[in-house]
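> return a 3D structure for these sequence lines:
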Amino acid sequence: MTEKIQLTRFSHGGGCGCKIAPAVLSRLLAESPLKCVPADLLVGVETADDAAVYRFNDTQAVVATTDFFTPIVDDPFDFGRIAATNALSDVYAMGGRPIFALAVVGMPLDKLPEDVIRQILAGGESICAAAGIPIAGGHSIDIVEPVYGLVALGIVHPAHLKKNAGAKAGDVLILGKPLGIGILSAALKKGELSAAGYAEMLRWTTKLNLTGTRLAKMPGVHAVTDVTGFGLAGHLLEICRGSGVAARVEFARLPLIEEAVRHVRAGTFTGASGRNWASYGSAVLPAPTIEEWQQKIITDPQTSGGLLVACAPESADEVLAAFHTDGFERAAVIGSFAAGAPSITVV
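Below is the predicted model of the structure:
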């Protein structure tokens, strides 16, 4: 029988919490401008969007993205499922439909039994099967920390493409999944996460953001992204900066994972939360009454987080209905946009 392996002990960070901090990433990319940009490259690096998009013709464009990370959970099959769900989310966030994927695999072969690695791969394959796509190849290396993810490819009609830039003053802001995944992962590492909390964590991190393909055909939807390693505030700021608008978030309306709230109020959170705040906190204007645990919530790194949608007020019911149809019953209006310098006010 294979010895029980704790995957998280092999990694210094887990899931989207191991992303390079936003401020550091900005400095790294600042002197690497995209050169020779063809007219058919509809989305590149200009607004830190979720995926690159290249137009083939008037009716077809390819969506291309890659996402991989170190273990956020100990179970290898669950790790594979979470990583694959997270990678495919970027295609859905652009309004695309996935068509196939390539596996990105880095494993410490001297530390992990082959059966454990096979379970990780099987977890990823199970999610791709649920999305109706094959894993058609990939690349693997022997590496110090376990790493798994996908290169995900999809297609979208150029007219239905949803960028993270396009929000308008007067739009409402909708979030598809509840927040708190990073906090749950921190509690798991400390041995404090309950069985119910783990089940809730898996429920959301392995739920495909299929609603993105529905949103693509809604003209009232002006901007879409997904909430991952930079937290709600970080990815919302990307929308604000790309769109040239300010956002207002009503904390009381945020869908939150109940156990995550208990843990963060008791002082459990990720290191990535602090790095996120240090990177962009100056652009977030908390009300005088906001507490430290609430700050940790809005900066909490989400692995396979929910879609964040800017839409016209008259389209809000249609957007929420689409989320609810796909089983996202916690989807909610959490704020709005107004004219002003790119920033977030939390009330």
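> can we go C-alpha only for contacts and neighbour counts from here?
Noted.
> tell me the SS of the most centrally placed residue in the chain?
Residue closest to the average C-alpha location in the chain (CA atoms, centre = their mean): residue 228, at 2.9 Å. Recorded secondary structure, residue 228: coil (DSSP: H, G, I helix; E, B strand; the rest coil).
> surely it is in contact with residue 307?
No: between residue 228 and residue 307 there is no contact, the gap being 9.4 Å when judged by CA atoms under 8 Å.
> which helix or strand contains residue 268?
Residue 268 belongs to no helix or strand when assigned by DSSP states H and E.
> residue contacts, it?
183, 186, 187 (CA atoms under 8 Å, 6 or more residues apart in numbering).
> what distance do you get for it to residue 193?
11 Å (CA to CA, to the nearest Å).
> also residue 168?
Taking CA to CA, one finds residue 168 at 40 Å from residue 193.
> one more: residue 120?
Residue 120 is 22 Å from residue 193, by CA to CA.
> quick one: which of the two has more around it?
Neighbours per residue (other CA atoms under 10 Å) separate residue 120 from residue 193, with residue 120 holding more: 25 against 20.
> sequence B follows; please return its structure for comparison with A:
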Amino acid sequence: MEEKIVFCKGGGCTAKLGAGVLSRVLEKLPRGEQDPSLLVGYDSRDDAAVYKISDDTAIVQTLDFFPPMVDDPYTFGQIAAANALSDIYAMGGEVKTALNIVCFPEKMDLNILGEIMRGGSEKVIEAGGTLAGGHSIADSDVKYGLSVMGVVHPDRVLANNQGQPGDKLILTKKLGVGIICTANRVGEASEAAMHEAIRSMTTLNKYASEICRKYDVHACTDVTGFSFLGHLHEMLDGKLNCCIDASEVPVIEEAHRHADEFLLTAAGQRNRNHTGPFVEFRNIPFSMEEILFDPQTSGGLLAAVKAEQAEALEAELQNAGLPAKIVGTLLEKNSEAPEIVVE
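Have a look, this model is predicted:
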């Protein structure tokens, strides 16, 4: 009989602390003396830290771990690893090494842990990296993820807040995996929708990142626990406005029905509370609003690309089998208008 993981209270990126709470904590931390080699740190709200070690090499560092959001341990390991590796790709980097982060109950079958780590290891290998070790502790609940190190040229770092007015926004994966996983927990998600969500969550952003490097991408982030709108708000960084065409946003179709049935997450409501004041919805159905606030686990890249190149980038991403779409436009800052308009 197949072993299954006992669900924790909140799995995947729904287990993240809310952006508002986290910001208040980080604001109080001592900064220390500024290091000019630290190109990107936590005060920038970016996806990973970037540290320059030479004129042509910078190290990209990140870590991510969380409780399970699917029953199968092997699949959970794949998703958790793909999610952790994603931050390297969001910065324009290449994965080099990874370390396992494991919390596991001593009373639970170690074969489950073996399957989780097998799934994670396979994704690190697919990324072209090396699993170099890790750390484990006994805990009451299962949690797994990776600390990842990558490299990038210092002049080609993709920060999340360097978009320019007129840039087109391209999203490389469908939204709605948080809602689908929530529906699955109560037995409401269809097998087809859950399969689509798992396929999305286990797909590395490596392939989208490699394609994006061929184009004039000015800014990039990956869409995870703070939702599409939350991560977009961070990209705008108080310096830009944005218009989103909701009809173009790629979505797992069944997520609309479950959102209308209020199969939502507490994390999604935290995202709405934090980012909602910056957003104006114009004739958008409730389900689409919720999908745009839905926390994504191992979500896609959201890239700001030069307008003249957007259609070519979209086409190349689609030809690679990704459901990428041009979803909006960055605009000049206008304090009199809503920061984000969704229509």
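> can you pull the TM-score for these?
Scored against TM-score structural alignment, normalised by the length of structure 2, the superposed chains reach a TM-score of 0.95; 339 aligned residues with a CA RMSD of 1.5 Å.
> related to what we said a few turns ago, list residues touching both of residue 268 and residue 193 of structure 1?
With CA under 8 Å, 6+ apart, residue 268 of structure 1 and residue 193 have common neighbours residue 187.
> who's in contact with stretch 13-23 of structure 1?
Stretch 13-23 of structure 1 is contacted from outside by 8, 12, 69-73, 83, 182, 185, 228-230, 270-272, 275-276, 279-280, 301-304, using CA under 8 Å, 6+ apart.
> 7 Å instead, please
69-72, 182, 228-230, 272, 275-276, 279, 301-303 (CA atoms under 7 Å, 6 or more residues apart in numbering).
> read off where it ends up in structure 2.
Mapped onto structure 2 using TM-score structural alignment, stretch 13-23 of structure 1 spans residues 10-20.
> would you mark the buried spots in that stretch?
10, 11, 12, 13, 14, 15, 16, 18, 19 (16 or more other CA atoms under 10 Å).
> where do the helices sit along structure 1?
Applying DSSP state H to structure 1 gives helices spanning 22-30, 76-93, 114-130, 181-189, 195-205, 211-215, 231-243, 258-265, 271-280, 292-299, 316-325.
> can you add distance to residue 155 of structure 1 and give these back as CSV?
As requested, the helices of structure 1 are arranged in CSV below (distance: least, CA to CA, whole Å):
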stretch, distance to residue 155 of structure 1
helix 22-30, 27
helix 76-93, 8
helix 114-130, 15
helix 181-189, 29
helix 195-205, 23
helix 211-215, 10
helix 231-243, 22
helix 258-265, 35
helix 271-280, 32
helix 292-299, 31
helix 316-325, 20
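> that older thread, can you pick the most crowded of the contacts of residue 268 of structure 1?
residue 183 (28 neighbours).
> under the alignment, what does it map to in structure 2?
Under the alignment by TM-score structural alignment, residue 183 of structure 1 pairs with residue 179 in structure 2.
> list the contacts for that match?
Contacts for residue 179 of structure 2 (CA under 7 Å, 6+ apart) come out as 255, 258, 259, 263, 264, 294.
> the third one -> structure 1?
Just to be clear, that refers to residue 259 of structure 2. So, by TM-score structural alignment, residue 259 of structure 2 is matched to residue 264.
> ok, its match to residue 180 of structure 1 distance?
Separation of residue 264 of structure 1 from residue 180 of structure 1 (CA to CA) stands at 9 Å.
> more neighbours: which of those two?
Set side by side, residue 264 of structure 1 and residue 180 show more neighbours around residue 180, with 29 against 22, by other CA under 10 Å.
> so that one sits right up against residue 256, yeah?
Yes: proximity of residue 180 of structure 1 to residue 256 meets the contact threshold set by CA atoms under 7 Å, at 6.3 Å.
> the residue nearest to residue 171 of structure 1 when sequence neighbours are not counted: what's it in contact with?
Closest residue in space to residue 171 of structure 1, ignoring its immediate chain neighbours: residue 312 at 4.7 Å, by CA to CA, 6 or more residues apart in numbering. Residue 312 of structure 1 sits next to 171, 172, 220, 221 when contact means CA under 7 Å, 6+ apart.
> just give me the match in structure 2 for the second one.
Read that as residue 172 of structure 1. Residue pairing (TM-score structural alignment): residue 172 of structure 1 is matched to residue 168 of structure 2.
> neighbours of the residue nearest to that match when sequence neighbours are not counted, how many?
Distances taken as CA to CA, 6+ apart place residue 329 nearest to residue 168 of structure 2, at 4.5 Å, with adjacent residues excluded. As a burial measure, residue 329 of structure 2 scores 20 neighbours (other CA under 10 Å).
> touching, residue 329 of structure 2 and residue 171? I think so.
No: applying CA under 7 Å, one finds residue 329 of structure 2 not in contact with residue 171, separated by 11.9 Å.
> who's in contact with the aligned partner of residue 339 of structure 1 in structure 2?
Under the alignment (TM-score structural alignment), residue 339 of structure 1 pairs with residue 332 in structure 2. Shown in contact with residue 332 of structure 2 (CA under 7 Å, 6+ apart): 165, 240, 241.
> switch the cut-off to 10 Å
Neighbouring residues of residue 332 of structure 2 by CA atoms under 10 Å, 6 or more residues apart in numbering: 164, 165, 166, 239, 240, 241, 242.
> do a quick rundown of the strands in the stretch 1-150 of structure 1.
Along the stretch 1-150 of structure 1, counting by DSSP state E, counting those that start in this stretch, strands occupy 41-43, 52-55, 61-69, 97-107, 135-142, 147-156.
> hmm, back to that, residue 203 of structure 1: which of the contacts of stretch 13-23 of structure 1 is nearest?
residue 303 (12.0 Å; CA to CA).
> in structure 2, what residue corresponds to the closest one?
In structure 2, residue 303 of structure 1 lands on residue 297 (TM-score structural alignment).
> its match reaches residue 69, doesn't it?
Yes: at 9.0 Å, residue 297 of structure 2 counts as touching residue 69 under the criterion of CA atoms under 10 Å.
> which one of these two is surrounded by more residues?
A direct count of neighbours by other CA under 10 Å for residue 297 of structure 2 and residue 69 places residue 297 higher, at 34 against 28.
> ok, the more buried one - contacts?
11-15, 66, 69, 79-80, 82-84, 175-178, 181, 197-198, 200-202, 222-227.
> measure it to residue 203 of structure 2 for me?
11 Å.
> what is in contact with residue 297 and residue 69 of structure 2 at once?
11, 12, 13, 14, 15, 79, 80, 178, 181.
> now tabulate those residues in TSV and tack on distance to residue 120 of structure 2.
Below are these laid out as TSV (distance: CA to CA, whole Å):
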residue	distance to residue 120 of structure 2
11	16
12	14
13	16
14	20
15	19
79	8
80	7
178	20
181	20
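> which one of the residues you listed is nearest to residue 246 of structure 2?
Nearest to residue 246 of structure 2 out of those is residue 178 (CA to CA; 18.1 Å).
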